[in-house]
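**Q** How does the following fold in three dimensions:
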Amino acid sequence: MTIAIIGAGLGGLALARVLHVHGIDAVVYERESSRDARGQGGMLDIHSGQRALREAGLLDQFFEIARGEGQDMRLLKPDGTLLLQEDTPDDAPLLRPEVDRADLRDLLLDSLPEHTVRWGHAYESAGDGVLRFADGRTATYGLLVGADGANSRVRALLTDARPEHIGQNMIELCVSDIDRTHPDLAAMVGRGNYWVFGDGRSLAAQRNGDGRVRIGLNFYNTGEDWFADSGIPFDDPAAARVRLLEMFGEWDPRITALIAAADDTIVPRSITTLPIGLTWPSTPDVTLVGDAAHLMPPVGEGANMALLDGALLGIELAGHPDDFPAAIREYEREMFERTGAAGRMSADIQELLMSPDASERLLAFFQPG
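**A** Coordinates of the predicted model:
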């Protein structure tokens, strides 16, 4: 039976790798033209997902590319008051190390046989065992796995659920080669995460493995049309930075200096999620992994759940080589329970972040009692 995986993200690649470990072939169809067709985002906090990498036989290689110092954290108020600073000892266990998403994806890609991933295949539709791609090509499948992310097209084969806006809009910025270009800001941010919360906004700066700092400016309790009404000229980076500095004008200038130092790549992102606890009736030849199945708020669980989805589905398929429908039922039963709990926890953290007293509540969260 041909196993077709739509999407070469973490969940789809983890599935392909675990199947390969168990001697089962799969084909991954990816709409991007190559692995380097676009940037892969920032750092990921991999904790529960380490189990998936162990099942994939890649845990030791993961530890070689993971950054233990990425667990460092600084939490501040907008006036510059430092509420919490946690620095990771060099010999600390890698319980929640940070890893560059691109490096983790490359690790998974390099672990697969050549031609497992078919680049430049944009999924259009499927039915009766036939995949149809946007350019007119077709392929056959016996089992179809949608690993095609938040805006999954495969999802429509199983449920009418669609992502909905959660009242948060983010603007992504970047300061490249920060140690050389802005050593003072590099020292301020530190080796890991730098968070500032207040007045319905936040600035989250994160050190990446390639020497850049990725910055997220979050605006909470805002609507889907907020970007259009914000007055931010995204087509003019210099003017956009000026407008953003105005919007954070009362914040400590040492913090907003990160905005002034940002590169010309300024990306708006609307934050959406799927309903918590989403399920669907099991179908013998289609299932989902990762954000296609359970898109959550971006608070650190999504990548871990995607890795686990792929690995655990692969284990079930290997354990039921003559009964893939049974494997899908068992996988979905466990996945619904596991990701439902993760989704509820993520929603609770999201509610905390969107609260007026987020900094104080976060401090209590990290230092209970």
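**Q** going forward, measure contacts and count neighbours with C-alpha atoms only.
**A** Noted.
**Q** Distance from the chain centre to stretch 61-74, please.
**A** 16 Å (C-alpha atoms, centre = their mean, to the nearest Å).
**Q** Quick one: end-to-end length of that stretch, please.
**A** Taking C-alpha to C-alpha, to the nearest Å, stretch 61-74 runs 28 Å from one end to the other.
**Q** Contacts for that stretch next, please.
**A** Stretch 61-74 is contacted by residues 53, 82-90, 92-94, 96-100, 103-104, 107, 189-195, 207, 209 when judged by C-alpha atoms under 8 Å, 6 or more residues apart in numbering.
**Q** same thing but at 6 Å, please
**A** Contact with stretch 61-74 is made by 84-88, 94, 97-99, 191-194, as judged by C-alpha atoms under 6 Å, 6 or more residues apart in numbering.
**Q** in it, what's buried?
**A** Phe62, Ile65, Ala66, Arg67, Gly68, Glu69, Gly70, Gln71, Asp72, Met73, Arg74 (16 or more other C-alpha atoms under 10 Å).
**Q** Check the offset of the helix or strand harbouring the first one from the chain's centre.
**A** So that's Phe62. According to DSSP states H and E, Phe62 maps onto helix 59-65. Computed by C-alpha atoms, centre = their mean, the chain-centroid distance of helix 59-65 equals 19 Å.
**Q** how much space between the residue sitting nearest the centre point of the chain and Met188?
**A** In the chain, the centroid-proximal residue (C-alpha atoms, centre = their mean) is Ala303; its distance is 4.9 Å. Between Ala303 and Met188 the computed distance is 28 Å (C-alpha to C-alpha).
**Q** Could you also give me the structure for this second sequence? I'd like to compare it with the first:
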Amino acid sequence: MNSARDPRVAVVGAGLGGLVCARVLQRHGRSVTVFERETSAAARTQGGTLDMHAGTGQAALRAAGLLDRFHTLSRPEGQEWRLLDPATATALPLQGPPADHGEDDRPEIDRGQLRGLLLESLSAGSVRWDRGVSGVTPLGEGTGRLLFGDGTSEDFDVVVGADGAWSRVRPALSDATPDYTGVAFVEAGFDDCDTRHAGLARMVGAGTMVAKAGGKALFAQRNSNGHIRAYIAFRAPENWHLAAGVDLDDTAAVRTHLLTMFDGWDESLLRLLRYNDGGFTNRPLFALPAPHTWEHVPGVTLLGDAAHLMPPLGLGANLAMLDGADLAHALLGEPTVDDAVRAYESVMLPRSAEAAKGCAEGLEHLIPSTGG
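**A** Here you go, the predicted structure:
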């Protein structure tokens, strides 16, 4: 068995969970290398706003020594939720999922800001950018061989797959692949909203607004810097646009199709479809089978979406970060690497199974398959 005193740790993927794992290890004097296929931290935008829950995301940030810095960047006012009547855009009482309406400590932060905070906390050179991974081969002595896209390889005492929904590490542990949930999100954005989209900004408020009916929903959420991100959600085949004869690059055609789909909704809500800045981005939702488990394989493990991809209902990023902190603490505290990975998986797998079940139920509540 490999000693956990100074193991060679590879984290595949510079997302939130992998970066938390690396940060906690470095904070306690351990070395770790993060491999990321993107060319730099600025290679792409990082998505919308996240609510950091006290018992998961914030707990991970505390373990990383970054909670105070997080609070200086976060937006407590972003916790606000509004549920509107689709026909009138008047406020309705909140009920049912999301389950955390009553939690009073889940401030929002832009995903890009949070990732930047984590990246800045790592020692120089910890992340190897433009280093795409093609797979992992578990070795007989309990280590893992990391295979790169350029044909080279490196051996580690443990390879941590933190590489998201379409993980290249997962096949070393599991044959599972994400399945389409039957729900599509179409994303739209609004810049300088308080000036250029003032009515919409007032309707959305400081946090998140949702209106839902008939198996469809409109979500809109405040981001920093005066930006609103909206999601048009509906149940449809994965390639709904092909069946509808809609070119996703044709903004006008997508807009016309969506307006037809939401015909009869209040005009103030339809502004989310009529007046967005830029085009529309199709985001079909995928999830791993729940529960997703595997037989322990020495030298390899998973965290975050690579381990438990689920619908985006406010839990994924929080769980990924807690995974990263828990795995790092196990590597710090257990006598061997294999003991550490086993201890981590014994906690993470049942936790993620329960969360995945809840997210599936939450998605059904928000976008019913019966169209109710």
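**Q** where in structure 2 is the aligned partner of stretch 201-213 of structure 1, by residue range?
**A** On the basis of TM-score structural alignment, stretch 201-213 of structure 1 is assigned to residues 216-228 in structure 2.
**Q** Quote the end-to-end distance of the matching stretch.
**A** Span of stretch 216-228 of structure 2 from end to end, C-alpha to C-alpha: 20 Å.
**Q** contact partners of that stretch?
**A** Applying C-alpha under 6 Å, 6+ apart, the contact partners of stretch 216-228 of structure 2 are 49, 189-193, 207-211, 229-234, 367.
**Q** among the contacts of stretch 61-74 of structure 1, which two are most distant?
**A** Pairwise distances across those peak at 22.7 Å for Leu84 and Val99 (criterion: C-alpha to C-alpha).
**Q** The two - which one has more neighbours?
**A** Neighbour count, other C-alpha atoms under 10 Å: between Leu84 of structure 1 and Val99, Val99 has more, with 23 against 15.
**Q** corresponding residue for that one in structure 2?
**A** Using TM-score structural alignment, the partner of Val99 of structure 1 in structure 2 is Ile109.
**Q** swap in Arg333 of structure 1?
**A** Counting by TM-score structural alignment, the partner of Arg333 of structure 1 is Ser346.
**Q** where along the stretch 1-150 of structure 2 do the strands fall?
**A** Assigned by DSSP state E, counting those that start in this stretch, the stretch 1-150 of structure 2 shows strands spanning 9-12, 33-35, 49-51, 81-84, 91-92, 108-110, 127-128, 133-138, 144-148.
**Q** Would you mind getting the average deviation of the longest strand along structure 1 from structure 2?
**A** Longest strand in structure 1 by number of residues (criterion: DSSP state E): strand 164-175. Compared with structure 2 after fitting, strand 164-175 of structure 1 deviates on average by 0.8 Å (mean C-alpha distance after the TM-score superposition for structure 1).
**Q** Give the buried residues for that strand.
**A** Of the residues in strand 164-175 of structure 1, Ile166, Gly167, Gln168, Asn169, Met170, Ile171, Glu172, Leu173, Cys174, Val175 count as buried by neighbour count, 16+ other C-alpha under 10 Å.
**Q** Then stretch 329-337 of structure 2?
**A** For stretch 329-337 of structure 2, the neighbour count (16+ other C-alpha under 10 Å) marks His329, Ala330, Leu331, Leu332, Glu334, Thr336, Val337 as buried.
**Q** Out of those, name the ones that lie in helices.
**A** Among the buried residues of stretch 329-337 of structure 2, the ones falling in helices (DSSP state H) are His329, Ala330, Leu331, Leu332, Val337.
**Q** ok so, going back, just tell me the aligned range of the helix holding Phe62 of structure 1 in structure 2.
**A** Using TM-score structural alignment, helix 59-65 of structure 1 pairs with 67-73 in structure 2.
**Q** how about the helices in the stretch 101-250 of structure 1?
**A** With DSSP state H, counting those that start in this stretch, the ranges of helices along the stretch 101-250 of structure 1 come out as 101-110, 178-181, 183-189, 226-229, 237-247.
**Q** What is the neighbour count of the residue in structure 1 that Trp294 of structure 2 lines up against?
**A** The alignment partner of Trp294 of structure 2 in structure 1, by TM-score structural alignment, is Trp280. Neighbours of Trp280 of structure 1 under the rule other C-alpha under 10 Å: 13.
**Q** Contacts only, for Trp280 of structure 1.
**A** By C-alpha under 6 Å, 6+ apart, no residues touch Trp280 of structure 1.
**Q** before we move on, back to that, for the contacts of stretch 61-74 of structure 1, which PyMOL command selects only the ones that are buried?
**A** Only the buried entries of the contacts of stretch 61-74 of structure 1 go into this PyMOL selection, using 16+ other C-alpha under 10 Å:
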select buried, resi 88+94+97+98+99+191+192+193+194
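**Q** No more questions from me, cheers.
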